[in-house]
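In: Pasting the sequence and the predicted model now:
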Amino acid sequence: MASLPPRRPPASHPPVRRGGLARLVVVLLAAAALGAGLLAAPVHAAPSADEIEAQIDKQWEQLEPTIEGYNKVRAQLKANRIKSAELEKKMAPLELASALAMNQIGALASRYYMSGPSQELGALLTTTKPGTLGEQLVILDRLAGQQRKQLAGVLAIRDRYHAQKQKLDALIAAQVRQQNELAAKKKQIDAEIKRLTASLPKTTVKVTGCPTISGVVSSAVQTAIRVACQQVGDPYVWGANGPDAFDCSGLTQYAYKAAGISLTHFTGAQWSEGRPVSRADARPGDLIFFYSDLHHMGLYLGNDLMVHAPRAGKPVNVLSINYMPVAGFRRVT
């Protein structure tokens, strides 16, 4: 019987390491889960135009008191410069009178210094009339006293006005410093507003004018309302009072100036320049103020509407007065 060939040993395979395979599966599953998580993670969208507008509105509420503070200092500075110029005009004749009086005293002193009093006394002694010497001495003393009194009066008036002018000059210097500080703040405000408004989409918005005003109002109020409404769509520029750009108190000042009524370019001053009116009695043409510090205002149109210059980035427009906390109404006619 033929012998069978010897069997070849089976090919050897590396042993399966079950622990390693399990770890590989876990790693692959974790990577897949991580990838799915990344894909499912929410993507934060850029803020919308409305959200940016809301940010600016919130920041503007804090910035506008500084703007109106600038307007206040500027109005005071203008008034005090006028007062200073008026005082200088009044002081000019006083300075002249003082100089003339000083010249008279100087001439008298020089004459006595050079010649001495003996000449005058000698002339008096040679007189033949009894009692003349005593009379002339009294007259000379009286004349000297009159000159002293006149000079003292002139100098007192001059010094009084000079002291007032010094106070005004000091006040103006302080206000100039304050105005410079506010101007520096203005740059910061403008930079921040520019940064925020740069993110707004560039769109063109057609703004409607004022509604029809019903009720009995004076011709001056009619003019003020008409002029204010003609500015709807004009840009807000703080510190501006027309004719092509406005801030809130600049718009009301401009509108009533056209009606022949002078108002100061500052919300606090316009509050004082009008007489108080309750909300129930408010009528078109009244000034309306907002916030406890009166840092914003507009021109009331009735039916809870006003025309106002809101802020940078928003043109003059018509808005509900319920958008902000109302501080009160004032009537200037």
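Out: Perfect, thanks for sending it. Remember, predicted model here, so these are calculated numbers, not experimental data. Residues are numbered from 1 along each chain as shown.
In: CA only for contacts and neighbour counts going forward, please
Out: Fine.
In: what's the burial count for Ala33?
Out: 12 (other CA atoms under 10 Å).
In: Tell me where the stretch 201-333 of the chain has helices.
Out: Per DSSP state H, counting those that start in this stretch, the stretch 201-333 of the chain carries helices over the ranges 219-230, 248-258, 267-273.
In: now those in JSON lines, with distance to Arg311?
Out: Below are the helices of the stretch 201-333 of the chain laid out as JSON lines (distance: least, CA to CA, whole Å):
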{"stretch": "helix 219-230", "distance to Arg311": "16"}
{"stretch": "helix 248-258", "distance to Arg311": "8"}
{"stretch": "helix 267-273", "distance to Arg311": "15"}
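In: got JSON lines for the ones you listed, with mean neighbour count and distance to Ala97 too?
Out: Output for the helices of the stretch 201-333 of the chain, formatted as JSON lines (neighbours: other CA atoms under 10 Å; distance: least, CA to CA, whole Å):
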{"stretch": "helix 219-230", "mean neighbour count": "20", "distance to Ala97": "48"}
{"stretch": "helix 248-258", "mean neighbour count": "26", "distance to Ala97": "42"}
{"stretch": "helix 267-273", "mean neighbour count": "20", "distance to Ala97": "40"}
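In: Select, out of the ones you listed, the one closest to Lys72.
Out: Lys72 lies closest to helix 267-273 among the helices of the stretch 201-333 of the chain, at 7.7 Å (CA to CA).
In: how much space between Thr264 and Gln76?
Out: 10 Å (CA to CA, to the nearest Å).
In: Neighbour count for those two, which is higher?
Out: Ranked by neighbour count (other CA under 10 Å), Thr264 and Gln76 place Thr264 first, with 20 against 16.
In: Skipping its backbone neighbours, what lies nearest that one in space?
Out: Nearest non-adjacent residue to Thr264, counting by CA to CA, 6 or more residues apart in numbering: Gln270, 6.1 Å away.
In: cool, Glu64 as well?
Out: In space, Glu64 is closest to His295, 6.1 Å off (CA to CA, 6+ apart).
In: Apart from its chain neighbours, what residue comes closest to the residue most central in space within the chain?
Out: Centroid-nearest residue in the chain, with CA atoms, centre = their mean: Tyr70, separated by 2.2 Å. Excluding the flanking residues, the one nearest Tyr70 by CA to CA, 6+ apart is Leu182, at 6.0 Å.
In: So which elements touch the helix or strand encompassing the one you found?
Out: Using DSSP states H and E, Leu182 sits in helix 132-197. Here helix 132-197 touches helix 49-115, helix 118-125, going by 3 or more CA pairs under 8 Å, 6 or more residues apart in numbering; DSSP states H and E.
In: Can I get those in a markdown table including distance to Leu151?
Out: Formatted as a markdown table, the helices and strands packed on helix 132-197 follow (distance: least, CA to CA, whole Å):
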| stretch | distance to Leu151 |
| --- | --- |
| helix 49-115 | 6 |
| helix 118-125 | 24 |
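In: and those helices, which is most packed in?
Out: The highest mean neighbour count among the helices and strands packed on helix 132-197, using mean count of other CA atoms under 10 Å, belongs to helix 49-115: a mean of 15.
In: A further structure is provided below for comparison with the first:
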Amino acid sequence: MAAHRKPKQRPLTGPAARTAVTVALAGAASATAFEGVGQAAPQLSPAQVKAKVDQLYQEAEVATDKYNGTKEQTKASEKSLRTLRDEAARSTARLNTARSALGSMAAAQYRNGAVSPSVQVFLSSDPAQYLDRAAYVERAGDVQATEVSGVQRQLGRLTQLRSEAHTKLGDLRLQQAGLKKQKAAVQSRIRSAQALLARLSAPERAQYESRGGSSDGSPGPHGSGAADRSTVRDAVLAPNSRAAQAVAFAYGALGKPYVWGATGPSSFDCSGLTQAAYRSAGVSLPRTTYTQINSGQRVSRSELSPGDLVFFYSGVSHVGIYVGNGQMIHAPHPGAPVRLAPIDQMPFVGAARPV
């Protein structure tokens, strides 16, 4: 047994103790140094911060646009489902009326001492059994049987359509939930980028935030936002009354905040602003940028007129309203209000003139 005992540990003394302490302290210092490197925030230049924030804002715009599109589809599916349910209820009422008529006939037959087998089927208290045995309807040979057969076919069609609508609605809700998660992830990344932006000097932040001009009067590349706004507004004329009203609405929205999924009147996202502007002029636009670009006559950049919709980025993920002199009004991104800006500020991909 003694051979298997654990040797007794003796404390280190003298040179051995000093060596052990030195090694331990060196290891701790190394670990602390590596940990500090792993946790240190990356040192980005102001230009890199700007590029990162721009990238995240664009990604957020794409996610929001897809979310808005799915939300619209979901609303349409819910409306379709309500219509189907209403129609099914009316058909059920017609079926009950037909069964009541058959009940009267059966009572008369009973008083005469006979109830036909087909009528017995019609009077079944089990609707499933009633429909499963609908083949007997073909042998009823009277007006009531014809009516019941028609209602039976209608209910079968409605059951199929209602099932399809439920399936579609479920798919859309799953997709919408996925897009919400995607949007939340992008928002988290935006917050991280904005934290980096906050590390810049006040002049650097002001330069970034005011690029393209601002609706709240902060300096833009050509002077004060208010001066730019009045100069452009007085210098342009819309080609028709609808475009003029949309432009006027856009000017009235200057300074209102950007909010995810908002269509006014107190806040907007980019396509929500353009939709609301043309809604005020009696023109119905679809909800998303990638559908708005196909909602009117396509025009080239050289043909732009006030009121035209201008689109940006390869995925058609941002839209504004052209107001003339190379300027547009748009809802830029979270934290930036509706503002006046040059269309050269972002990569231009096309324009459309609502009709």
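Out: The structure has been received and is ready for your questions. Worth saying up front: this structure is predicted, and the values here are computed from it rather than measured.
In: Could you get me the TM-score between them?
Out: Superposed pair, TM-score by TM-score structural alignment, normalised by the length of the first structure: 0.70. Supporting alignment: 269 aligned residues with a CA RMSD of 3.1 Å.
In: quick one: what's aligned to Tyr258 of the second structure in the first structure?
Out: Superposed on the first structure with TM-score structural alignment, Tyr258 of the second structure falls opposite Tyr236.
In: how about that match, what does it touch?
Out: Ala245, Phe246, Asp247, Ala309, Pro310, Arg311, Ala312, Gly313, Lys314, Pro315, Val316 (CA atoms under 8 Å, 6 or more residues apart in numbering).
In: repeat for Ile105 of the first structure
Out: Contacts of Ile105 of the first structure (CA under 8 Å, 6+ apart): Gln147.
In: Kindly recompute the last result at 10 Å.
Out: Contacts for Ile105 of the first structure (CA atoms under 10 Å, 6 or more residues apart in numbering) come out as Ala144, Gln147, Arg148, Leu151.
In: By neighbour count, which of those wins?
Out: Result: Leu151 is most packed of the contacts of Ile105 of the first structure (other CA under 10 Å), 19 neighbours.
In: thought that residue was touching Met102?
Out: Yes - assessed by CA atoms under 10 Å, Leu151 of the first structure is found in contact with Met102 at 7.4 Å.
In: still on that earlier bit, for Glu135 of the first structure, state which of the contacts of Ile105 of the first structure is nearest.
Out: Of the contacts of Ile105 of the first structure, the one sitting nearest to Glu135 of the first structure (CA to CA) turns out to be Ala144, at 14.3 Å.
In: closest to Val227 of the first structure out of the helices and strands packed on helix 132-197 of the first structure?
Out: helix 49-115 (21.7 Å).
In: what's the mean distance for that closest one versus the second structure?
Out: When the second structure is superposed, helix 49-115 of the first structure averages 2.6 Å from its matched positions, counting by mean CA distance after the TM-score superposition for the first structure.
In: Translate Tyr256 of the first structure into the numbering of the second structure.
Out: Using TM-score structural alignment, Tyr256 of the first structure sits opposite Tyr278 in the second structure.
In: what's around Thr132 of the first structure, how many residues?
Out: Thr132 of the first structure has 14 nearby residues by other CA under 10 Å.
In: Aligned to it, what sits in the second structure?
Out: So, by TM-score structural alignment, Thr132 of the first structure is left unmatched.
In: Chain neighbours aside, what residue packs nearest to Thr132 of the first structure?
Out: Using CA to CA, 6+ apart, the closest residue to Thr132 of the first structure is Leu124 (7.4 Å).
In: show me the contacts for that neighbour.
Out: Per CA under 10 Å, 6+ apart, neighbours of Leu124 of the first structure: Ser118, Thr132, Leu133, Gly134, Glu135, Gln136, Leu137.
In: Could I get the buried residue list for stretch 232-239 of the first structure?
Out: Buried positions in stretch 232-239 of the first structure, judged by neighbour count with 16 or more other CA atoms under 10 Å: Val232, Gly233, Asp234, Pro235, Tyr236, Val237, Trp238, Gly239.
In: circling back to that earlier point, what's the match for the residue nearest to Thr264 of the first structure in the second structure?
Out: So, by TM-score structural alignment, Gln270 of the first structure is matched to Gln292.
In: Where does the helix or strand encompassing Val26 of the first structure end up in the second structure?
Out: According to DSSP H and E, Val26 of the first structure maps onto helix 18-40. Alignment note (TM-score structural alignment): helix 18-40 of the first structure is unmatched in the second structure.
In: Which position in the first structure pairs with Val247 of the second structure?
Out: Matched by TM-score structural alignment, Val247 of the second structure corresponds to Ile225 in the first structure.
In: thinking again about what came up before, please pull up the equivalent of the residue nearest to Glu64 of the first structure in the second structure.
Out: Checking TM-score structural alignment: His295 of the first structure goes with Ser317.
In: one step back: let me see the contact set for the match of Tyr256 of the first structure.
Out: So Tyr278 of the second structure contacts 242-247, 249-250, 284-285, 307, 321, 354 (CA under 10 Å, 6+ apart).
In: Same check on Leu87 of the first structure?
Out: Contacts of Leu87 of the first structure (CA under 10 Å, 6+ apart): Arg81, Tyr161, His162, Gln164, Lys165, Leu168.
In: sorry, back to before: residues touching the residue lying closest to the match of Val247 of the second structure once chain neighbours are set aside, list them.
Out: Closest residue to Ile225 of the first structure apart from its sequence neighbours, by CA to CA, 6+ apart: Gly285 at 6.2 Å. Residues near Gly285 of the first structure by CA under 10 Å, 6+ apart: 213, 217-218, 220-226, 228, 252, 255-256, 298-302, 306-307, 330-333.
In: how close does Gly285 of the first structure sit to Val277 of the first structure?
Out: 12 Å.
In: How about Trp60 of the first structure?
Out: Counting by CA to CA, the gap from Trp60 of the first structure to Val277 of the first structure is 27 Å.
In: what do you get for Leu34 of the first structure?
Out: Distance of Leu34 of the first structure to Val277 of the first structure, computed by CA to CA: 67 Å.
In: out of those two, which sits in the more crowded spot?
Out: Higher neighbour count among Leu34 of the first structure and Val277: Val277, with 16 against 12, using other CA under 10 Å.
In: Could you pull up the residues touching that one?
Out: Taking CA under 10 Å, 6+ apart, one finds Arg283, Asp286, Leu287, Ile288, Gly328, Phe329, Arg330, Arg331 in contact with Val277 of the first structure.
In: which pair in the residues you listed spans the largest distance?
Out: Of all pairs in these, the most separated under CA to CA is Arg283 and Gly328 at 12.5 Å.
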